[in-house]
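[1] Return atomic coordinates for the entry below.
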Amino acid sequence: MKAEETVEIDLAGKTSLADTMIIASGRSQRHVGSIADKIIQEMKAKGFGNARVEGMPACDWVLIDAGDILVHIFRPEVRGFYNLEKIWGADRPTGARLAG
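    Modelled structure (predicted):
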């Protein structure tokens, strides 16, 4: 679906929410919705069950929660505003550093 600026962030040891976060951009609301639809179809086809999905009506930001994998698909302006890469990126402290 030609998602843009796709980033994968390893969350293992940083949170119990998921092991991996994938962040991508779509050029428009329609593109964001199309990317999300394709990901949901592929997950179902590969046996990952029913993921929880939020944000489909507006398609500014769609979150697909498949348990161990979180997928965020944004319009570029919304992605820049929330800046999840900075929040969850490599410089975020791990649980071990927080405890010590």
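[2] Please count neighbours and contacts with C-alpha atoms only from this point.
    OK.
[3] quick one: what helix or strand has Ile9 in it?
    strand 4-10 (DSSP states H and E).
[4] any residues touching that strand, and which ones?
    Applying CA atoms under 8 Å, 6 or more residues apart in numbering, the external contacts of strand 4-10 come out as 19-27, 85, 88-90.
[5] Name the residues of that strand that come out as buried.
    9-10 (16 or more other CA atoms under 10 Å).
[6] and if you look at stretch 22-42?
    For stretch 22-42, burial by neighbour count (16+ other CA under 10 Å) applies to 22-26, 29, 31-37, 40.
[7] okay, among the residues you listed, which ones form the most distant pair?
    For the buried residues of stretch 22-42, the maximum inter-member distance is 18.3 Å, found between Ile22 and Gln29 (CA to CA).
[8] before we move on, back to that, quick one: distance of the helix or strand following the strand holding Ile9 to the chain centre.
    Later in the chain than strand 4-10, the nearest helix or strand by DSSP H and E is strand 20-25. Averaging C-alpha positions (CA atoms, centre = their mean, to the nearest Å) puts strand 20-25 4 Å from its chain's average.
[9] to compare against the first, here's another:
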Amino acid sequence: MENKMQEIVAWLDGKKGQDIVAMDVSALTSLCDVVILVTALSARHAQAMAEDLGLHFRQHGWPVLGVEGMGLGEWVLLDGGDVVVHVFVDEVRQRYNLEGMYAQAPRLWPRP
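    Have a look, this model is predicted:
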């Protein structure tokens, strides 16, 4: 799981993703083990990152169980089963504050 998370974080960083945060939520929810949050520079950037990330997952043989929010691109969720990636524009990320919702989750990235 650690290697997969690191690969995704490095990939998002290479695509100009901002303020990348990865959290171990396995003790808080049964939906996934890791949540990754990233801010895109625009809605179009969010859409492109999410679309390309889905391809990246498939190239690694990782499942893509669903993608939500591509239409507006302000908040795109990519469900990879054990890892869920949220790609936000800044305003939407601030409004929904998932970091606050998962405040008890240990941070995997950036390293503590």
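[10] circling back: what range does the strand holding Ile9 of the first structure cover in the second structure?
    Taking TM-score structural alignment as the measure, the second structure aligns residues 18-24 with strand 4-10 of the first structure.
[11] The matching stretch: average distance to aligned residues in the first structure?
    Once the two models are superposed, stretch 18-24 of the second structure sits on average 0.4 Å from its counterpart in the first structure (mean CA distance after the TM-score superposition for the first structure).
[12] Tell me how far that stretch lies from the chain's centre.
    With CA atoms, centre = their mean, you get 7 Å for stretch 18-24 of the second structure.
[13] Same check on stretch 30-49 of the first structure?
    With CA atoms, centre = their mean, you get 12 Å for stretch 30-49 of the first structure.
[14] Give the aligned equivalent of Leu53 of the second structure in the first structure.
    Per TM-score structural alignment, Leu53 of the second structure is aligned with Ile39.
[15] So that match: helix, strand or coil?
    Three-state call for Ile39 of the first structure (DSSP: H, G, I helix; E, B strand; the rest coil): helix.
[16] next one: the one 5 residues further on
    Using three-state DSSP as the criterion, the local structure at Lys44 of the first structure reads helix.
[17] wait, what's in contact with the residue lying closest to it once chain neighbours are set aside?
    Leaving aside its sequence neighbours, Lys44 of the first structure sits nearest to Asn50 (CA to CA, 6 or more residues apart in numbering; 6.6 Å). Going by CA under 8 Å, 6+ apart, Asn50 of the first structure touches 43-44, 66.
[18] Mind picking the two most distant members of the contacts of strand 4-10 of the first structure?
    Asp19 and Arg27 (26.9 Å).
[19] Map Ser98 of the first structure across to the second structure for me.
    Not Ser; residue 98 of the first structure is Leu. So Leu98 of the first structure corresponds to nothing, using TM-score structural alignment.
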